[in-house]
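[1] coords please:
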Amino acid sequence: MSLLGNIIWFIFGGFIEAVGWWFFGILWYATIIGIPVGKQCFKLAKMQLAPFGKKVVEKESSTIGFIANIIWIIFFGWELAVANLISALIFAVTIIGIPFAKQSLKLAYLSLMPFGKDIK
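    Prediction:
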């Protein structure tokens, strides 16, 4: 099921959104201070490319990660989480879309606070 879901996800927008995340990750990497943000953009691109069969795992939290998450929420996170929640609501309208809604919720969780999380 996860292979079929990833193929459908990839065809209907996952690739385009992942390319966007890669693009912004490269832009953030162009500045020395933006490297941690660029790293999170690549993490989100990896998840956006093929979310089925992957889990978001909490790593050991640190003070720097907590502060980075607060800054991320203020500037990027809440908009991304709301966009993914809206996508989840749209997907959940049909029975066929429910698995895709679950993946959108997983992306909303990761996009809200990506520091201190890993994808397995």
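[2] hey, let's count contacts and neighbours off CA atoms from now on
    OK.
[3] now do the helices in this protein.
    Counting by DSSP state H, the chain has helices at residues 2-9, 15-29, 35-49, 63-72, 78-91, 98-112.
[4] out of those, which comes closest to residue 118?
    helix 35-49 (8.0 Å; C-alpha to C-alpha).
[5] ok so, going back, dump the helices of the chain to CSV, plus mean neighbour count and distance to residue 118.
    Below are these laid out as CSV (neighbours: other C-alpha atoms under 10 Å; distance: least, C-alpha to C-alpha, whole Å):
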stretch, mean neighbour count, distance to residue 118
helix 2-9, 15, 19
helix 15-29, 18, 16
helix 35-49, 21, 8
helix 63-72, 15, 13
helix 78-91, 18, 17
helix 98-112, 21, 9
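[6] before we go on, could you also do this sequence so I can check it against the first one:
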Amino acid sequence: MPPVSIVLNILWILFGGIYMAAGWVIAAVIMAITIIGLPWARAAFNIAAYTLLPFGQKAVRRDSLTGQPDIGTGPLGLVGNVIWFVLAGWWLALGHLITAIVLAVTIIGIPFAWAHLKLAGIALWPIGKVIVPA
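    Got it, this is the predicted structure:
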């Protein structure tokens, strides 16, 4: 990871990134407890790690990375994303959006606000995404 990404990730954690990562972990634990929510829990844990250290990484669709469709990028993935959106996606996206607005007020917070906006999009539709180095 480049030094700039390391510095940005440290600042990200200090200025609130840890709280949104904790929100993702809470959502993942709740989904895992239900047993039925295990596929969503796995995606939420992966994105929690991404939310903790977003700089130097990006989220891409699995089928565009591998070149082959799979269960998470097909029709079942769409159904899974709709269920995720109803159960947890909207409030995680809302948390990222509110945090982005607060951070965008300051000039220093604009890169972090942009990262929160990207994470808000992922919060709405996480199934079928994979985190890769940027």
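[7] structural similarity score between the chains, please.
    Superposed pair, TM-score by TM-score structural alignment, normalised by the length of the first structure: 0.87. Supporting alignment: 120 aligned residues with a C-alpha RMSD of 1.7 Å.
[8] gap between residue 119 of the first structure and residue 53 of the first structure?
    10 Å (C-alpha to C-alpha, to the nearest Å).
[9] same deal with residue 115 of the first structure?
    21 Å.
[10] neighbour count winner among these two?
    residue 115 (25 against 12; other C-alpha atoms under 10 Å).
[11] nearest spatial neighbour of the aligned partner of residue 91 of the first structure in the second structure, chain-adjacent residues omitted?
    The alignment partner of residue 91 of the first structure in the second structure, by TM-score structural alignment, is residue 103. The shortest distance from residue 103 of the second structure to any non-neighbouring residue, by C-alpha to C-alpha, 6 or more residues apart in numbering, is to residue 109 (4.6 Å).
[12] how many neighbours does the one you found have?
    Residue 109 of the second structure has 16 neighbours, counted by other C-alpha under 10 Å.
[13] if I pick the equivalent of residue 115 of the first structure over in the second structure, what's in contact with it?
    Residue 115 of the first structure maps onto residue 127 in the second structure, with residues paired by TM-score structural alignment. Counting by C-alpha atoms under 8 Å, 6 or more residues apart in numbering, residue 127 of the second structure makes contact with 40, 43, 72, 73, 77, 78, 80, 81.
[14] shouldn't the fourth one be in contact with residue 62?
    Yes. In this structure residue 73 of the second structure lies within contact range of residue 62 using C-alpha atoms under 8 Å: 7.0 Å.
[15] what sits in contact with each of the two?
    residue 128.
[16] got a list of what whatever residue of the second structure lines up with residue 44 of the first structure touches?
    Aligned counterpart of residue 44 of the first structure in the second structure: residue 47 (TM-score structural alignment). Counting by C-alpha under 8 Å, 6+ apart, residue 47 of the second structure touches 24, 126, 131.
[17] hmm, back to that, quick one: the contacts of residue 127 of the second structure as a markdown table, columns for distance to residue 8 of the second structure too.
    Output for the contacts of residue 127 of the second structure, formatted as a markdown table (distance: C-alpha to C-alpha, whole Å):
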| residue | distance to residue 8 of the second structure |
| --- | --- |
| 40 | 28 |
| 43 | 24 |
| 72 | 31 |
| 73 | 31 |
| 77 | 32 |
| 78 | 33 |
| 80 | 32 |
| 81 | 30 |
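[18] so how far is residue 104 of the second structure from residue 19 of the second structure?
    In this view, residue 19 of the second structure and residue 104 of the second structure are 17 Å apart by C-alpha to C-alpha.
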